[in-house]
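Student: The following comprises the amino acid sequence and a computationally predicted model.
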Amino acid sequence: MLRLKTRPQFQAVLAGAIVAKTTHFALHRNALDVKAAQEESDKRVNTPVLFPVQAMWIGAMVPKRWAKRAATRNAIKRQIYTVSADFSQQYPQAAFVVRLRRGFPRTEFVSASSELLKQAVRAEMQVLMLAGAKAS
């Protein structure tokens, strides 16, 4: 499982379809066509290939709009990557982005990186990844 790193990679995946949704998250998917992408980049000079390897790619988008504190954003991203690693064998070789689309209430989760928040994110991510595996 490889991680998305560049903005064009994220944009390419977000242009694909939404495969699964939960209350707080959406799972975007875009199929990889490595050979066509390499042929396309060979035609253009100095254009890097977005996905050079045929594998499962995963990215996490946790906007400041929905998670104000950096500690909260980092804790959510860690849970996303951990749970997606658990499900990597059930997914096809494609690129995926997990996007936070609604914030967790600060009244319920007072601490920026509380165990309660991590458990809630992990439980919802497992539901999301299971639904995404069935849809893929």
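Tutor: Structure's in. What do you need? Numbers count the residues shown, from 1 in each chain.
Student: alpha carbons only for contacts and neighbour counts from here, please
Tutor: OK.
Student: So the spatially closest residue to residue 65 that is not a sequence neighbour: helix, strand or coil?
Tutor: Distances taken as Cα to Cα, 6 or more residues apart in numbering put residue 103 closest to residue 65, at 7.9 Å, once the chain neighbours are dropped. Following DSSP: H, G, I helix; E, B strand; the rest coil, we place residue 103 in the coil state.
Student: Put this next to the previous one:
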Amino acid sequence: MQRLKTRAQFQAVLAGATVARTAHFALHRCALDLASSAQPLFASDDVWLGAMVPKRWARRAVTRNAIKRQIYTVSAAPDVGLLRAAHVVRLRAGFDRKEFVSASSDKLKAAVRAELQQLLARAARPAPPPRERSERPPSAPSSSSSS
């Protein structure tokens, strides 16, 4: 597993599709396009992963680092089954500071780990087939005659 490092890599992945969401996290995915340019963003055909934990949602550096560590640890597990693509796990909401008083408690780490496992399990499931739209007969034009 490779880690995303450059701003261009993160921007390319965030421009891709959001493949899974939980209450606090979102997983973005971008297919690797190795032959598209002279200098590709992703040098090898591997799983690429980046973690985005904004200060807006995790004020303390200790908390941000703990969340990032959990993201990389959970994602590196052999049973995760991430596709060969570039992924970004993004924190999209803050954890309640009343419930998680300490900046880096075992309780917070366990909650983050459980939610990340749920996020990655959702991403590993195959996408449901698209729903077929029922054909509605065109509505009759309203007859409003003005004299």
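Tutor: Everything's here; your move. Here the structure is a predicted model, which means the values were calculated and not measured.
Student: Please state their TM-score.
Tutor: After superposition, the two chains reach a TM-score (TM-score structural alignment, normalised by the length of structure 1) of 0.89; 127 aligned residues with a Cα RMSD of 1.3 Å.
Student: separation between the residue mapped onto the residue nearest to residue 65 of structure 1 from structure 2 and residue 124 of structure 2?
Tutor: Aligned by TM-score structural alignment, residue 103 of structure 1 pairs with residue 94 of structure 2. Distance, residue 94 of structure 2 to residue 124 of structure 2, by Cα to Cα, to the nearest Å: 24 Å.
Student: quick one: the strands in structure 2?
Tutor: With strands called from DSSP state E, structure 2 shows them at 2-3, 17-21, 25-30, 48-52, 86-91.
Student: Out of these, which one sits most buried?
Tutor: strand 86-91 (a mean of 26; mean count of other Cα atoms under 10 Å).
Student: From residue 92 of structure 1, how far out is the closest residue in space to residue 88 of structure 1 that isn't next to it in sequence?
Tutor: Spatial nearest neighbour of residue 88 of structure 1, excluding adjacent residues (Cα to Cα, 6+ apart): residue 1 at 6.7 Å. Going from residue 1 of structure 1 to residue 92 of structure 1 by Cα to Cα gives 11 Å.
Student: Ok, residue 115 of structure 1 next?
Tutor: From residue 115 of structure 1 to residue 92 of structure 1 the distance is 31 Å (Cα to Cα).
Student: who touches the residue nearest to residue 65 of structure 1 in this structure?
Tutor: Residues in contact with residue 103 of structure 1, defined by Cα atoms under 8 Å, 6 or more residues apart in numbering, are 24, 65, 66, 67.
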